[in-house]
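Visitor: Fold the stuff below for me.
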Amino acid sequence: MDFIFALAWWQHLIFIAFCVIIIIQLFYYLRYFRKLANYAAPKKEQSQEYPVSVIICARDEAPNLIKNLPGILVQNYKTTHEIIVVNDNSVDDTKYLLDEFRKSFKNLTPIALTQEAKLIPGKKFPLSMGIKSAKYEIVLLTDADCVPASEYWIQQMQDGYHNGIEVVLGYGSYYKMPGLLNKIIRFETFHTALQYLSFALAGKAYMGVGRNLSYKKDVFFRNKGFSAINMIPSGDDDLFINMVANKHNTAIVIDQDAHTLSEPKKTWTEWWRQKSRHYTTAKYYKKNHKFLLGLYSLSHALVYPLLIASIIFFNWWLALSVFTVRLVVLAVIWKKAMKKLNEEDLWPMFLLFDIWMFIYYTLFTPTLVKKPGKNWK
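Guide: Presented below is the predicted three-dimensional model:
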């Protein structure tokens, strides 16, 4: 009798735990992610074009610069702007390539670094040199392996600035190519953006991506640049934004003309290394951000194990009914948000991607405690 009672108690406990996880997931989707899905850029009474300094850091990036730099140099932006390329100790043909571009584009300013910065690993030192050399208050950052999705990238990104805004978060997408890996990379990029853009809209901005990010020089100098995070190889984008962004000074720009495009990794090993490097900075986020992100990730990772346990040990149709409620909400919000970010071709696979996230969290959880590498490339 005691055994039967104990078994029934555990069966009910499993289902209750499953329901709690579903409620947590619904909270995130209806409280936060719905904001991006339903987002419409605020209408401005008058549009103003600001002088902009675009900054790119490059180390041995000659092939990427040949392919991508022209897309930045020929932007349709009539207001004063400059393109700064920080040549960080390159040993390839970057210097000669920039010299050739400089002959045709007078607003291109190469900055050559010929010595490594001691005790400052990663990209922060070259980026700091670029920001300090910038002529204009608004700096717009991207990478050498990125190209603007349109000739209106500068125009769209700077349009995010209005009264009180000091940080503008953009979206850096990847080229659409055949194959499962490409779809997974693009979905993971979308899913990350769903979180950081939605949280920013909710007044809880916690990161940006260096492929498409803008802020004012005053924010950089007021917070003493990267001095608080210089010892960490990565984090020049997410950790800096985590440190300086707040609900009053941050805006997002997700117009498709404002996106940047990058070449995705071609092999699973390359992608694994890239993602592992990115996740090593998450442990340095503010405590409230770590809690929000951690609770969401944990709840997402537990959905399918608890669903299976509830089907086996409790009641299959009741468990599936509860799960269906979450799945419908997820499907609707993902579809609308994917359309906003020009990733809607991924939506037909939304169920597979949802299942994939359980595998994803299981694989990458150990990287949260891994020591960061020393190189930014």
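Visitor: rest of the way, CA atoms for contacts and neighbours
Guide: OK.
Visitor: would residue 168 count as being in a strand?
Guide: Yes - secondary structure of residue 168 (DSSP: H, G, I helix; E, B strand; the rest coil): part of a strand.
Visitor: Distance check, it against residue 245.
Guide: Noted for residue 168: a distance of 10 Å to residue 245, by C-alpha to C-alpha, to the nearest Å.
Visitor: Also residue 2?
Guide: Counting by C-alpha to C-alpha, the gap from residue 2 to residue 245 is 56 Å.
Visitor: So for the two, which residue has more residues nearby?
Guide: residue 245 (24 against 7; other C-alpha atoms under 10 Å).
Visitor: shouldn't the more buried one be in contact with residue 201?
Guide: No - Residue 245 lies out of contact with residue 201 (C-alpha atoms under 8 Å); the separation is 11.7 Å.
Visitor: what kind of secondary structure is the spatially most central residue of the chain in?
Guide: By C-alpha atoms, centre = their mean, the chain has its centre lying nearest to residue 209, at 4.3 Å. Under three-state DSSP, the three-state class of residue 209 is coil.
Visitor: Quick check: it touching residue 172?
Guide: Yes - here residue 209 reaches residue 172: they are 7.1 Å apart, a contact under C-alpha under 8 Å.
Visitor: for the stretch 1-150 of the chain, what spans make up the helices?
Guide: 2-28, 34-37, 62-73, 94-104, 124-133 (DSSP state H, counting those that start in this stretch).
Visitor: For the comparison step, fold the sequence that follows:
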Amino acid sequence: MTILLLSICILITVIHFGYYIIVFNFFNFSKTSQKTKNTIPVSVIVCAKNEEENLKTYLPFLVKQKYDDFELVLINDRSYDETATIFEEYEQKYDFVKVVTIQETDYFYGNKKYALTLGIKAATNDCLLFTDADCKPNSDYWIQEMANQFTGDTKIVLGYGAHQNVSKSFLNKIIRYETVMTALQYFSFAKIGIPYMGVGRNLMYSKAVFLKNKGFHQHIRVMSGDDDLLINQIANKQNTDICFDENSHTVSPPKKDWKSWATQKRRHISTASLYKPVHQFLLGLYTFNRLLFWLVLPASLIYIENTNYQLIITGLIAIKLISEYIVVGIASKKLNEKGLFLLIPVLDICLLFFQLYIFLYNKINKPYKWS
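Guide: Now for the predicted structure:
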């Protein structure tokens, strides 16, 4: 039994090592491709439902982007606040702003994908750049940085959507840590050649590719997944690239309480079961292995009485912690996420069990509808 436990501990650590030292370093040692300045026409698309306050704050940053040829497509998704009024004001003031208004329909009630589809069809250009109504580009060159990667065979560009840094908030640190870890995964898998998701806060893809693959048709009845499920469907090694230069980031306000964040994550986690089998396996193995590590290795350290074996298990735990500090530390610096480094093990454990809670809760109470 002792030898079996030790063998399991070693296997768990080897799998961890494979993800952190091999897979994740595809991102850590990558550089944003230095491509010629692109001048391709771009349609920036923002879908909003009752986002009056956010639009007042963030739309000014979109219209002042320093890019020669872009239009701003604003989708009013059945809003009943002042969203329509704000959109009309921008359309009258700027000749590059186009407003698309969605009418209420029973069939598509609550589904953002219907609104996005109409906005995409109304877009003039093939190159589409998406962000949310509560997002602010990190620079005036956001469009330029993302567009520079949209060349040749590349028809999908995965960007980074950061969250604001709120001081003295442990929840904020966990949210930003989760954002870093998610990006570390989807950037790394994209660099390996098996892209599986992007984030709607900062995502670019071709209108032609979207229409060729029948858009959201495969998962139109799924309330979420307008970003990750679509990319899971259409992305491949040849047509996908990443962009993580600081000027290409978008920044959005994080959730302020655990309940709101849990609701958001329930929606996100619910789509993972619809990923391609290979993606489900790789992501599931990573999460399951993390869980096994914190359940098996500490328990084995207590159960096994042999001093030499205890030293080996202690060494395995040290390997995990050191590799996490190094790899996640590099990724955090690369993505300009500050204030996370010292808390990495604590944040990882808290995030793991939070995700486990969300997963189990979804199994009991399936999320059917999202506002």
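Visitor: How alike are these chains, TM-score-wise?
Guide: The TM-score (TM-score structural alignment, normalised by the length of the second structure) is 0.95; 365 aligned residues with a C-alpha RMSD of 1.4 Å.
Visitor: Map residue 38 of the second structure onto the first structure.
Guide: Applying TM-score structural alignment, one finds that residue 38 of the second structure aligns to residue 48 in the first structure.
Visitor: Could you report the neighbour count for the residue lying closest to its match once chain neighbours are set aside?
Guide: Nearest residue to residue 48 of the first structure, sequence neighbours excluded (C-alpha to C-alpha, 6 or more residues apart in numbering): residue 159, at 7.2 Å. For residue 159 of the first structure, the count of nearby residues is 16 (other C-alpha under 10 Å).
Visitor: and residue 159 of the first structure, what pairs with it in the second structure?
Guide: Using TM-score structural alignment, residue 159 of the first structure lines up with residue 148 in the second structure.
Visitor: now do residue 26 of the first structure
Guide: Residue 26 of the first structure maps onto residue 17 in the second structure, by TM-score structural alignment.
Visitor: List the contacts of its match.
Guide: By C-alpha atoms under 8 Å, 6 or more residues apart in numbering, the contact list for residue 17 of the second structure reads 320, 323.
Visitor: how close does it sit to residue 67 of the second structure?
Guide: Counting by C-alpha to C-alpha - residue 17 of the second structure and residue 67 of the second structure are separated by 42 Å.
Visitor: Which position in the first structure pairs with residue 78 of the second structure?
Guide: In the first structure, the residue matched to residue 78 of the second structure (TM-score structural alignment) is residue 89.
Visitor: And for residue 263 of the second structure?
Guide: Going residue by residue (TM-score structural alignment), residue 263 of the second structure aligns to residue 273.
Visitor: mean shift between the strand or helix carrying that match and the second structure?
Guide: Residue 273 of the first structure is part of helix 268-279, with elements assigned from DSSP states H and E. For helix 268-279 of the first structure, the mean deviation from the second structure after alignment is 0.7 Å (mean C-alpha distance after the TM-score superposition for the first structure).
Visitor: got the buried residues for that helix?
Guide: Using 16 or more other C-alpha atoms under 10 Å as the test for burial, helix 268-279 of the first structure gives 276, 277, 278, 279.
Visitor: got it, and stretch 344-354 of the second structure?
Guide: 344, 345, 347, 348, 351, 352.
Visitor: Closest one to residue 72 of the second structure out of the residues you listed, please.
Guide: Ranked by distance to residue 72 of the second structure (C-alpha to C-alpha), those are led by residue 351 at 36.3 Å.
Visitor: ok, residue 223 of the first structure to residue 350 of the first structure distance?
Guide: Counting by C-alpha to C-alpha - residue 223 of the first structure and residue 350 of the first structure are separated by 41 Å.
Visitor: oh sorry, the question was meant for residue 44 of the first structure
Guide: 35 Å.
Visitor: same question, residue 236 of the first structure
Guide: 32 Å.
Visitor: which non-adjacent residue is nearest the residue nearest to the centre of the first structure?
Guide: Spatial nearest neighbour of residue 209 of the first structure, excluding adjacent residues (C-alpha to C-alpha, 6+ apart): residue 237 at 5.6 Å.
Visitor: Surely that neighbour is in contact with residue 207?
Guide: Yes - here residue 237 of the first structure reaches residue 207: they are 6.9 Å apart, a contact under C-alpha under 8 Å.
Visitor: just the strands in the second structure please.
Guide: For the second structure, strands defined by DSSP state E occupy the ranges 42-48, 70-77, 97-102, 127-132, 136-137, 156-158, 161-163, 203-206, 240-242, 250-252.
Visitor: so can I have TSV of those strands showing mean neighbour count and distance to residue 356 of the second structure?
Guide: Formatted as TSV, the strands of the second structure follow (neighbours: other C-alpha atoms under 10 Å; distance: least, C-alpha to C-alpha, whole Å):
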stretch	mean neighbour count	distance to residue 356 of the second structure
strand 42-48	24	31
strand 70-77	25	33
strand 97-102	19	37
strand 127-132	24	27
strand 136-137	25	31
strand 156-158	27	27
strand 161-163	25	22
strand 203-206	25	28
strand 240-242	26	29
strand 250-252	21	25
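Visitor: Many thanks, we can stop here.
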